[in-house]
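**Q** the following block contains a protein sequence and its predicted model.
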Amino acid sequence: MNRDSFKVDGGSFRDRGGFVFKYKNDIYRQINHSAKDDFDFLISSGLCRYLQENKMLVEHEEIELGGGGYKTIKPKKIDFISYPYEWSFSQIKDAALLTLEIQQIALEHGMSLKDASAYNIQFQAGRPIFIDTLSFEKIKENSPWVAYRQFCQHFLAPLLLISGVDIRLSSLMSSYIDGIPLDMASSILPFSKKIKPSVFIHIYLHAKSQKAFSQKKISSQRKFSLTSQKAILDSLKTLILKTQLKKDKTEWGEYYTFTNYKEESFKEKKDLVSSFIDQTSPKRVLDLGANDGTFSRLSSEKGIFTVSSDIDLVAVEKNYLNLKEKKEKNILPLFLDLFNPNPSIGWGNEERKSFLERANFDLIISLALIHHLSITNHLPFSKIADLFSRKSRFLIIEFVPIGDSNADKLVQNRGDDLSWYNEDNFIKEFSKHYTVVKKAKINNTKRTLYLMKSNE
């Protein structure tokens, strides 16, 4: 294998111990000679086996590709790469707790995490899993945890801001790729939250010490025992376990409680969607505007991997908590503002890919969504059809006409001409990209459900 035959991942240039690359549609990680001792100790210490057996660290196999370096490993494939700013509060919390647990276990095996980036965590089979095999190094005696600051910026600060100020502050993580600056978090947190002892230490004093020592050389004579490290980990864990999301009610978080469907119509819609899914035989499904994932589970419960996305963080949180309670494995709840999807970020806009760049599915489900996109956000049918057709082969879409009570609510405060928003025009524009395979009126409603196949 020569260098020109594989592509290095855009977010894999910071670690001199190795890099992730794609070769013939598979993902690999090269272990450089500089990481030989740490990698070998990860294996010989039993830490790698323990973490993998307990589903904390992604499994891998060693592969001979002849591409140079010390070794090449092939990690088990992750169904969908997601990022912290797409997660709900409890997803971030579970990712944080996993990182701390791994660090505690690593210390018992004579190793430590050299970085604690939230991007080292993915969600697979309904639970968080650590994916960076090269993040482990041998313990440096009497040294502090080098990833402490990064952990606080990537996990602790976001959790405190989301739970203590506003759930929407999770979006800050997309602006600060190396975590929310601690001085910023300290300035945003209310005084009543900031003066709590553990918050005061890990956020306020931590931020002050960062500023104080940023231009000073720290003495290497300072000792930091293993016991002290464990105490910090215990303190962080206790603080994170105490963080709780406010019980905010939102329009979408309670959507199915106040739906304008009669019970029999709602059941009919579920039966129709389920039958349409069966006709497409998808392997990967994207449900847009999924709310709490009720309809996403029509595919996930068939064993089909399903990304269940919504713009409402309370709905995404509810979806994830349902997943945990039922121990579901084929559904991934994510935050997605479809009108403004997450862009590519980082160096050269290549470190973290945009949502649309990652979104390649066999089937898109779009229920009770088009009136929000077209009426509220002024999107023409042509734009919606074009995007959907580029991201999946099949589409299940519900047309909600003016005259439906939910659509009428959106029209009330609009003074412009909406005569173009009708089912004939909808079919005309979507037919430029799709062929209608099947359509069905939902009884006792004005809505129509369509199954479409891309023309490409």
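**A** It's in. Numbers count the residues shown, from 1 in each chain.
**Q** going forward, measure contacts and count neighbours with C-alpha atoms only.
**A** Fine.
**Q** correct me, but Lys441 touches Thr448?
**A** Yes - with contact defined as Cα atoms under 8 Å, Lys441 counts as touching Thr448 (4.4 Å).
**Q** next SSE after the top helix by length along the chain?
**A** If each helix of the chain is counted by residues according to DSSP state H, the longest one is helix 89-108. Per DSSP states H and E, the first helix or strand lying C-terminal to helix 89-108 is strand 111-113.
**Q** contacts for that following strand, please.
**A** When contacts are defined by Cα atoms under 8 Å, 6 or more residues apart in numbering, strand 111-113 is touched by residues 42, 103, 106, 135-139, 145-147.
**Q** take the one below as the second:
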Amino acid sequence: MSMAERAPRSPGDPAPLPEPASFRDPSGFVFRREGIVYRQVNDSYREDYELLQGSGLHAELVQAGQLIPHEEVEPGLAAAPGAYKVLRPRQLPFVSYPYEWSFSQLQDAALLTLDVQDKALARGLSLKDASAYNVQLVDGRPMLIDTLSFEKYEEGRPWVAYRQFCQHFLAPLALMSHTDVRLGQLLRLYIDGIPLDLASRLLPGRTRFSFALGMHVHAHARSQLKYADKPVEAARPSTAQFSKHAFRALVASLRNAILKQQWTTPHTEWADYYEANNNYGAKGLDEKGKALEQLLEQVRPGTVWDLGANTGVFSRVASKSGARVVAWDIDPNAVEFNYRRVRDDKDPSVLPLQLDLTNPSPGLGWANAERGSLAERGPVDLVMALGLIHHLAISNNVPLDRVAGFLATLGHHLVLEFVPKEDSQVVKLLATRKDVFPTYHRAGFEAAFAPYFTTLRALDIPGTRRTLFLMKRLPQER
């Protein structure tokens, strides 16, 4: 009988809420009590957990910032029978998903996974999972968050997570590098990674002559198809020659394959917006930043979502006010540029992510609950929508009242930049289409937002035709 079973929680304790994404691993699961995240370690994982701790691997990885730290807490907090330990990990400020990451974010997560596997082998353990969902971007760098991913290394046994690593990391990176960066969005469709046979067909024929991709994607895909209907033992490759040396060689080969995938960011529509547009100029940009600082000072948010963040110019204005900022943008080039700056600056307060606001991340996985939708991961203290509303209302024909209703689900406060039709950027948008937006003006904007927000302040941006609005969300009837 485990300690948790000997010390059941009292009737007055808050009921645990299991995380919808944490049910597949028999070793344990994640749950919440009063908003705090815990991880239950089941008794079946006792031996591997003790090996992880006793080997020194856990301490090594935590010290290196590669594994999320935790503390062991009262076993009576367990959410279900059969608990061996209950852990309280470091609480993550935000959970993102691989289909929201830039090329370099996914590449860095892959390299982290391989580095952790190498260190595990040196201490007699191995990763039994190599899922991209076991990694989160924390303080500007990837970090493994699944403490129960480790198991005792068995000499001669192939890496059980090899296929998963290739599907979650190598296949999407290869497609993004050699075919089209937008194919990273296939991770949103295939929750357990991009099938290797599909990746093999989508990759250019020349990649078959690459040693790394030829072996780990193309040949791997053929092997999967060959053994798809065979019994497990028949499908399992011979273990006679798979020594620890061979295991290390496999990891080194995969690392080389990951590093060889490169994406040179091309010019995209809005990547050089701040540098190239003639509407703002340096003075107007500076005035906008000063106006934003005033509004942030009034609210003092702890968490901010910057929608349409581009390369993060104003995300950093918000972060300097003390907020943790998630900087969302549709442009993969802008997100990549933003992340590289975060990485180079070792900036822990800005997290760049990719998002199409007209088709935001939905609930995915079993019962549409394993991966949270955009709205389910909010609301945050403040949403910034700067230089965005004209793209939603005019480029994408979203009525202003629908924009207001959606933004009201995401944050308690809103800083929105209204861009009128006289603005050069709106003139550009309307140059090639009929103006069918009779209510797109300041009065129409204020009327559309009034049922959802109360306006606390409005600041005209000197040198421009634009206005920054600070709004507070109104209570909504259910």
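**A** Perfect, I can see it now. Not measured: the values here are computed from a predicted model.
**Q** before we move on, what SS does the equivalent of Leu392 of the second structure over in the first structure have?
**A** Superposed on the first structure with TM-score structural alignment, Leu392 of the second structure falls opposite Leu373. Following DSSP: H, G, I helix; E, B strand; the rest coil, Leu373 of the first structure is assigned to helix.
**Q** grab the nearest non-local neighbour of Leu373 of the first structure.
**A** Excluding the flanking residues, the one nearest Leu373 of the first structure by Cα to Cα, 6 or more residues apart in numbering is Leu379, at 5.7 Å.
**Q** tell me the secondary structure for that neighbour?
**A** Three-state call for Leu379 of the first structure (three-state DSSP): coil.
**Q** excluding chain neighbours, what is closest to the equivalent of Tyr148 of the first structure over in the second structure?
**A** Tyr148 of the first structure maps onto Tyr162 in the second structure when the alignment is built from TM-score structural alignment. Leaving aside its sequence neighbours, Tyr162 of the second structure sits nearest to Ala130 (Cα to Cα, 6+ apart; 7.5 Å).
**Q** what stretch of the first structure does stretch 190-210 of the second structure fall on?
**A** Mapping stretch 190-210 of the second structure onto the first structure (TM-score structural alignment) gives residues 176-196.
**Q** er, stretch 448-461 of the second structure actually
**A** The alignment of stretch 448-461 of the second structure onto the first structure (TM-score structural alignment) covers residues 429-442.
**Q** endpoint to endpoint, that stretch covers what distance?
**A** In stretch 429-442 of the first structure, first residue to last residue: 22 Å (Cα to Cα, to the nearest Å).
**Q** buried set for it?
**A** When burial is assessed from 16 or more other Cα atoms under 10 Å, stretch 429-442 of the first structure yields the following buried residues: 429-431, 433-436, 439, 441-442.
**Q** Ser281 of the first structure - how many residues pack around it?
**A** Other residues near Ser281 of the first structure number 13, with proximity taken as other Cα atoms under 10 Å.
**Q** that one matches what in the second structure?
**A** Matched by TM-score structural alignment, Ser281 of the first structure corresponds to Arg300 in the second structure.
**Q** isn't that match right up against Lys320?
**A** No - contact criterion Cα under 8 Å: Arg300 of the second structure and Lys320 do not qualify, at 10.9 Å.
**Q** on that earlier part again, any chance of the contacts of strand 111-113 of the first structure in a markdown table, plus secondary structure, neighbour count and distance to Asp9 of the first structure?
**A** Listed next are the contacts of strand 111-113 of the first structure as a markdown table, based on DSSP: H, G, I helix; E, B strand; the rest coil; neighbours: other Cα atoms under 10 Å; distance: Cα to Cα, whole Å:
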| residue | secondary structure | neighbour count | distance to Asp9 of the first structure |
| --- | --- | --- | --- |
| Leu42 | helix | 22 | 23 |
| Gln103 | helix | 23 | 26 |
| Ala106 | helix | 24 | 27 |
| Ser135 | helix | 18 | 16 |
| Phe136 | strand | 21 | 20 |
| Glu137 | strand | 19 | 22 |
| Lys138 | strand | 18 | 26 |
| Ile139 | coil | 19 | 28 |
| Trp145 | coil | 21 | 27 |
| Val146 | coil | 14 | 25 |
| Ala147 | coil | 16 | 23 |
